[in-house]
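K.L.:
Pasting a predicted model and its sequence here:
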Amino acid sequence: MRFNEKKAYKGKDFLLGVCYYPEHWPEDMWEDDFRRISGMGFNVVRMGETAWNLLEPEEGKYDFTLFDRAIAISERYGLKIILGTPTYAPPAWLTQKYPEVLRVDFRGLAMAHGSRRHYNYTSQVYLRLCRDIVAAMTAHYGNHPSVIGWQIDNELNCHSDMSFAESDHLAFREWCKEKYGTLKALNAAWGTSFWAQTYSEWSQVFLPKPTVTYHNPSHLLDSYRFTSDSAIRFAEPQYQILKAGIASQQFVTHNGIFGNIDYSTFTERTVDFLSYDSYPSFQLMRKDVPLKEKDRLSGKHLSRMRGYSAKFLILEQQAGPGGQTGNVLNNDRDDYLQTSPKPGQMRLWTWQSIAHGADGVLYFRWRTCPFGAETLWHGLNDYGNQPNRRLEEAGVIAEEVTRLAGTLLATRVAATAAILGDYDNDSNCKIDRHTGTDYWRSEESIYLALTNRHIGTDVLNWNTLGGPQDLKGYSIIFVPNAQIFDSKQAEMLRIYAEQGGTVVLGPRSGYKNRDNHAYMEPFPGVVRKLAGVKVKDFTMVDPYVEHQGLLFSNAGDNGESVVDAPIFHEILSPEEEGVHVAATYAADYYAGMPGVTVRETGRGRIVYFGTFFSLVNSEALLEQLGVGDAAEGWAKLPPWVETVYRTDGKATWAILLNYSGTPALVSFKGKYEERIHRRTLEGELTMNPYDVWMIELQV
């Protein structure tokens, strides 16, 4: 089971709605708002996570009257409610009375009340107060007929993930005791004999603190693991309280995905299924990605979501230009205002979420807030409720989705390629900063290269896989970042390849163990036998050397066929039978020497890629491997028209998404029924900018 079907949204209704915060608006506006929300064709509203100060104005004194009144009005218009536990923004009375709950930064400065996420996960006082407010809300709304689900907290680890309060240091020490048992084991795991770092008393063990120079990488890796575990242990009691007190039809979820949380473990322990907040405009702000590929990259994050929950909700879907202001004194990030979604773009992003597995989408937000740090974060309605094109677009989406809800609920995404990674290697990217972000860019490049060929692609976490059987159905698997790797994982890939799959390993694969120590064996460590190669030499790339790159064996002798090979080069040497050279380096002292190898094994093959992936060299590799366009049998599509396949086990549908602001020329090789616009497609046709088609491929 490659997707987590157990931890999946299983509602009978497709959910479409908005985030609405009644405490932000005069009460005489509520009736009209809920009437209009319902009139749009929406069926759900999310609220509650911002209002601890109202729900508990004094410690132990609860007041649910405001939300009782708001929910009563929403009921009259047939709207269901998702309630948030309000623990991401503790009220002023709480932080004043219990200052030990405040988050502390790396330099020891406590974060004051006045923004959000200013608490730490390990304060026992804060954990008690969170349990109390969640228990009170559960007792009041746990059997409410209009409440269909709960969201724990809000965007855990957004803005800031690590905390260094006294309680965090003490909790980390206990976490280390629990993990290692003895100081001897901890010292061995952290390699503390280096730079005389050996600990002789547990009282000497803390989270990383300011030092003269570099921290211990193994210590850092455990601090990231601890941060993840702290978030999980913070959310888990809320989940337990809710599950013990709510009606069976009410679900529990959380809206990710943010840094320093191992979401495979988080999903198993703290929610019925994981949800996501989708803001493609953050991709549009990037300057390192071509325009047609920017918001398409949001599909990679949605593909990762499927690895945690086969079906999920979007609890915040971008409804206008996002922006935040008021950070001038912190000076840790700039204020910003994004470009407005172009006509059709909000619909495209909504369908992007749906195509990739969302069985519910809630827009953030119904109306732009006229005060606070998010006056620039625009909703479907602007401040004065004037009609606008985004609101009209949402009405079109509601009609389409309502009409196709049955098919969407009954189908699952079908993919034939996968990208594998895990939390340890993601954490190591933050530690090994000389190459860290390049591993993430490699993953993006691979995703774009595969989707340029209209190949359905999943992004999976190793921890969600039970064994080689979970890799069945994929024809190719990329493991771009396998620096921290073990023999069990290598064996899983060997079995998969023997059975006919293609595995592609990235640079520096298999060279470190789970303690972040290099294996005492030649590179590439534990994958050396699997790949059938050894690394003879390696170097960071000198950016001043001309014509650096790879020449693939099927590219001929034309120098223009050299493709880029950025950041780092491993010079490979085949040492097992069945290994052949797929590409050689084009320059420097190792010109002509192997940079990419392929080992034939069983019915499959193992590729070792000795440099970082770019879009160009990823596409060259796919060409070398004979991986063609998945749409070739039924259509000719431009690369920027993403194709997501969905199946109910019998029929297959392809959802086409045009990310370009210009028309796309599409040529069909047969006659197909298109479900969104309700028409027949045949021959050469023009797909409008930002348009979406849903095509039935087979019955």
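P.N.:
Cool, got the structure.

K.L.:
CA only for contacts and neighbour counts going forward, please
P.N.:
Will do.

K.L.:
List the residues that contact residue 472.
P.N.:
Contact partners of residue 472, counting by CA atoms under 8 Å, 6 or more residues apart in numbering, are residue 496.

K.L.:
And the helix or strand residue 696 falls within, what does it pack against?
P.N.:
According to DSSP states H and E, residue 696 maps onto strand 692-698. Strand 692-698 sits against strand 652-658, strand 664-674, with contacts defined as 3 or more CA pairs under 8 Å, 6 or more residues apart in numbering; DSSP states H and E.

K.L.:
Kindly state the distance between the middle of the helix or strand that the last one is followed by and the middle of its chain.
P.N.:
Next along the chain after strand 664-674, taking DSSP H and E as the criterion, comes strand 679-687. Relative to the mean C-alpha coordinate of its chain, strand 679-687 is positioned 34 Å out (CA atoms, centre = their mean, to the nearest Å).

K.L.:
who touches stretch 98-107?
P.N.:
95, 110-112, 118-120, 123, 125-126, 162-165, 209-210.

K.L.:
hang on, the earlier thing: report the angle between the strand holding residue 696 and strand 679-687.
P.N.:
Interaxial angle, strand 692-698 versus strand 679-687 (axes from the mean of the first three to the mean of the last three CA atoms, to 10 degrees): 130 degrees.

K.L.:
list the buried ones in strand 692-698?
P.N.:
Within strand 692-698, the residues scored as buried using 16 or more other CA atoms under 10 Å are 692, 693, 694, 695, 696, 697.

K.L.:
same thing with stretch 566-579?
P.N.:
Buried residues in stretch 566-579 (16+ other CA under 10 Å): 566, 567, 568, 569, 570, 571, 572, 573, 574, 576, 579.

K.L.:
So for this protein, the centremost residue is which one?
P.N.:
Relative to the mean C-alpha position of the chain, the nearest C-alpha, by CA atoms, centre = their mean, is the one of residue 301, at 3.9 Å.

K.L.:
That one - that's part of a helix, no?
P.N.:
Yes. Counting by DSSP: H, G, I helix; E, B strand; the rest coil, residue 301 is found in a helix.

K.L.:
List the residues that contact it.
P.N.:
Taking CA under 8 Å, 6+ apart, we find residue 301 in contact with residue 459.

K.L.:
hey, where'd the strands end up in the stretch 351-500 of the chain?
P.N.:
Remark: strands assigned in the stretch 351-500 of the chain by DSSP state E, counting those that start in this stretch are 358-364, 412-414, 417-421, 457-461, 476-479.

K.L.:
Tell me the helix or strand right after the longest helix seen in the chain.
P.N.:
Determined from DSSP state H, the single longest helix within the chain is helix 217-245. Next helix or strand after helix 217-245 toward the C-terminus (DSSP H and E): strand 251-253.

K.L.:
counting contacts, what elements does that next one pack onto?
P.N.:
strand 147-151, helix 217-245.

K.L.:
related to what we said a few turns ago, most neighbours among the contacts of stretch 98-107, please name it.
P.N.:
Counting neighbours by other CA atoms under 10 Å, residue 120 leads these with 27 neighbours.

K.L.:
let's bring in a second model and compare:
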Amino acid sequence: MPLAGSRDWLRWPRDPDRRRFGYGADYNPEQWPREVWEEDLRLMRRAGVTIVTVGVFSWSRLRPDPYTWDFGWLDEVMDLLHGNGTAVDLATATASPPAWLTTAHPEVLPVTRTGETVWPGARQHWRPTSPVFRRYALELVEALAERYGGHPALAAWHVSNELGCHNFYDYSDDAAAAFRVWLRDRYGSVDGLNRAWATDFWSQRYGDWEQVLPPRLAASHVNPTQQLDFTRFSSDALRDHLRAEREVLRRITPDVPVTTNFMVMGHVSEMNYADWAGEVDFVSNDHYVRPGPGGADELSFSANLTGGLAGGRPWYLMEHSTSAVNWRAVNPPKAPGELARDSLLHVAHGADAVCFFQWRQSAAGAEKYHSAMVPHAGPQSPVFADAAELGRVLAEDLAEVAGTPRLPARAAVVVDWESGWAVRRDSLPSSLLDAQREALDWYTAFLGAGVRADVLPVGASWEGYGLVVAPLLHVLPEATAGRLEDYVSGGGHLVTTYFSGIVDEDDHVHPGGYPGPLRDLLGLRVDEFAPLDEGVSAALDDGSAGTVWSDRITVTDPATEVLARYADGHLAGRAAVTRRAVPGGGSAAYVSTRLDEEHRTALLGRLLEAAGVGAELPGHLRGRVELAVRGDGGGGVEYHFLANRTEEPVVLDGLPGTPLTGSAGEADGVLAPRGIAVRRVPGRGAGAG
């Protein structure tokens, strides 16, 4: 499954002309007696497992003390897996340092915002900026690369594990020193820092770099730009650790691809994965579906965004769950059909490997109640049967889909990590702002309208997209504002929302009124924010109602059409939703409040019609079925994934194509509740790009 213009994204021990999905799990044989390993291999064959991740948390086994290395057990595991026809995604094992290291060097332990030490006892108890930790970690990486770089089972390197999951923020002296270096690189001088941080406010002006600290516990609201910069720095510090391990691996094993598992769930993670995606040879992601209503939509959104980060190329689902997890307040199991649906929704959006955490459910430890492919009930359980059936579907029914890119849609939802970070901090007009929720709301509206939409990081190209929704684009540098103007003037149709275009990259309010550089494009001026209390709504004259936010808007351009007005309160009669057409056929719409799902979907329908972007599903399936499309990219063949968004059977009449799957979802033209089906369709050459 090679990526165009790059190395093979996985080194499969197979015929390179044969398409095949990766399928498997995290495998932790060190947790089990040797006699269990043979049963594991037999069950892996039965389940159709083709690849496993090994060694994620094995540092203390591989190097039990500073003077001893023990590779014997891992040698045997690698050999056994190779003999079983199972490839290995080998972890560098640096995710959690061993007790001997933290005892000898407690200075590697993270420090919280309040000055408390994060002690060993869980995982990821290390500072991303610790030179001591870096030295020992790279020694381990080098030893693994030297020993296993030529092993025939090795398919890829897996750097650390879920970088930043528990140690994203570190306020130690190491972090302070590295933060100053980062700031010096960004601003050049203390005067540049003072300007960016507006330090004349509250007498925060700095005279020397040594005076600058991380945003530790303070008497009141910490400088907002300092907070934003520390988040940027913290993401970059972890990215630098990824680079350090990757460079060791590339030096010793230049032909083995390197990845690390992102955690794209929603989009506002602390790690800026839009900046990280270019650092790996192929994008990988961990995702755990949210139980309850809307969970499958969020899964689709996250898988879609992962595909966007991968540039539309195949990517690797490194972890998800067969059933229940263990870390929520209540952890219900998955309903029948959800194991396959969740897995195949990721495949629909470009995943070429589907893996679980983990292979065999732990008997002890913090994750012993987390589901696995082989649960406590053993291989006779329904979970294992469902996992084995999924392995069959991937290997037999869908093999020809492997390696194909996802085909671009005609619409997109744009997400921006920095805006998400900025609206989550303190001292804002409202604490109810949620960029992740707003982006997901609009994505759900596309699903409700039966229209495919790609989810893209803000820096991606918008060329070829007829309609782009950029919600809560709060941090708006002039360069990004210019790209939006160019998109609209070139005939594109833009939708943005409240609290967008407010500040520049230094978190300084754009002068001249809100929404800053977007005022002329939108043909309006926001004179004052009017955030709404929790539980309070604002009625609109089209029968809808908004929550979270409202704006006092003055329309400044006669070309700006008011699509809805506020119907009550002190904003009665003022514009709430607008659209401005521009010469060249483009338009820019503004939505000043959070609409409910029904009315957001209805508004989106009007905007899609004006943009000339139509649904690809017949009317009776819109809102009930999600469509995602992969294909060969040359117009020869497409693969239509059809996911049932309801709890009722759906008749798939009026659709083209030949079904590729049976038990995974479609039988006799009927899509089962929570089912997902795949059809081979003659290519149309349609889509963006």
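P.N.:
Done, it's in. Keep in mind it's a predicted model, so treat the numbers as computed, not measured.

K.L.:
Next, the TM-score between them, please.
P.N.:
TM-score for the superposed pair, counting by TM-score structural alignment, normalised by the length of the second structure: 0.91. Supporting figures: 660 aligned residues with a CA RMSD of 2.4 Å.

K.L.:
Could you dump the helices and strands packed on strand 251-253 of the first structure into TSV with distance to residue 343 of the first structure and mean neighbour count added?
P.N.:
What follows is those, written out as TSV (distance: least, CA to CA, whole Å; neighbours: other CA atoms under 10 Å):
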stretch	distance to residue 343 of the first structure	mean neighbour count
strand 147-151	31	24
helix 217-245	39	21
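
K.L.:
closest to residue 66 of the first structure out of these?
P.N.:
strand 147-151 (15.4 Å; CA to CA).

K.L.:
Toward the C-terminus, what is the element adjacent to the closest one?
P.N.:
Using DSSP H and E, the next helix or strand after strand 147-151 of the first structure towards the C-terminus is helix 166-180.

K.L.:
What range does that next one cover in the second structure?
P.N.:
Residues 173-187 of the second structure are matched to helix 166-180 of the first structure when aligned by TM-score structural alignment.

K.L.:
which one of the strands of the stretch 351-500 of the first structure has the most crowded surroundings?
P.N.:
Stretch with highest mean neighbour count among these: strand 358-364 (a mean of 27; mean count of other CA atoms under 10 Å).

K.L.:
Look up the average distance of that strand to its aligned counterpart in the second structure.
P.N.:
Overlaying the second structure shows strand 358-364 of the first structure at a mean distance of 0.9 Å from the equivalent residues (mean CA distance after the TM-score superposition for the first structure).

K.L.:
in the second structure, what residues pair with that strand?
P.N.:
The aligned range for strand 358-364 of the first structure is 351-357, by TM-score structural alignment.

K.L.:
quick one: residue 597 of the first structure is in a strand?
P.N.:
Yes. The assignment for residue 597 of the first structure by three-state DSSP puts it in a strand.

K.L.:
Counterpart of it over in the second structure?
P.N.:
Applying TM-score structural alignment, one finds that residue 597 of the first structure aligns to residue 578 in the second structure.

K.L.:
That match and residue 559 touch, don't they?
P.N.:
No. Applying CA atoms under 8 Å as the test, residue 578 of the second structure and residue 559 come out as separate, 10.2 Å apart.

K.L.:
List the contacts of residue 575 of the first structure.
P.N.:
With contacts defined as CA under 8 Å, 6+ apart, the neighbours of residue 575 of the first structure are 532, 533, 534.

K.L.:
what's the answer for residue 255 of the first structure, then?
P.N.:
If you count contacts by CA under 8 Å, 6+ apart, then residue 255 of the first structure has 151, 154, 155, 156, 274, 275, 276, 277, 314, 315 around it.

K.L.:
Let's see that with 7 Å instead.
P.N.:
For residue 255 of the first structure, the contacting residues are 154, 155, 274, 275, 276, 277, 315, by CA atoms under 7 Å, 6 or more residues apart in numbering.

K.L.:
Would you mind finding the match for it in the second structure?
P.N.:
Residue 255 of the first structure maps onto residue 261 in the second structure, by TM-score structural alignment.

K.L.:
quick one: terminal-to-terminal distance for stretch 326-335 of the second structure?
P.N.:
Criterion CA to CA, to the nearest Å; first-to-last residue distance in stretch 326-335 of the second structure is 16 Å.

K.L.:
likewise stretch 24-31 of the first structure?
P.N.:
14 Å.

K.L.:
what about residue 221 of the second structure, how many neighbours?
P.N.:
A count of nearby residues for residue 221 of the second structure, using other CA under 10 Å, gives 12.

K.L.:
Counterpart of it over in the first structure?
P.N.:
By TM-score structural alignment, residue 221 of the second structure lines up with residue 214.

K.L.:
cool, residue 638 of the second structure as well?
P.N.:
Under TM-score structural alignment, residue 638 of the second structure pairs with residue 652 in the first structure.

K.L.:
Quick check, residue 580 of the first structure in contact with residue 599.
P.N.:
Yes. With contact defined as CA atoms under 7 Å, residue 580 of the first structure counts as touching residue 599 (6.4 Å).

K.L.:
So the two - more neighbours on which side?
P.N.:
Using other CA under 10 Å, the more surrounded residue of residue 580 of the first structure and residue 599 is residue 599, with 25 against 19.

K.L.:
which residues does the more buried one contact?
P.N.:
Applying CA under 7 Å, 6+ apart to residue 599 of the first structure gives the contacts 531, 532, 578, 579, 580, 605, 606, 607.

K.L.:
Quick check: the alignment partner in the second structure of the last one vs residue 526 of the second structure, distance?
P.N.:
Alignment of residue 607 of the first structure against the second structure is given by TM-score structural alignment, with residue 589 as its counterpart. Computed with CA to CA, the distance linking residue 589 of the second structure and residue 526 of the second structure is 14 Å.

K.L.:
Now do the helices in the stretch 201-350 of the second structure.
P.N.:
For the stretch 201-350 of the second structure, applying DSSP state H, counting those that start in this stretch gives helices covering 224-252, 273-276, 295-309, 338-348.

K.L.:
what comes up buried for the third one?
P.N.:
Neighbour-count burial for helix 295-309 of the second structure flags 296-309 (criterion: 16+ other CA under 10 Å).

K.L.:
Name the nearest of the residues you listed relative to residue 366 of the second structure.
P.N.:
Checking these one by one against residue 366 of the second structure (CA to CA), the nearest turns out to be residue 299, at 24.9 Å.

K.L.:
residue contacts, that closest one?
P.N.:
With CA under 7 Å, 6+ apart, residue 299 of the second structure has these contacts: residue 289.

K.L.:
what's the answer for the one 4 residues further on, then?
P.N.:
By CA under 7 Å, 6+ apart, the residues touching residue 303 of the second structure are 346, 349.
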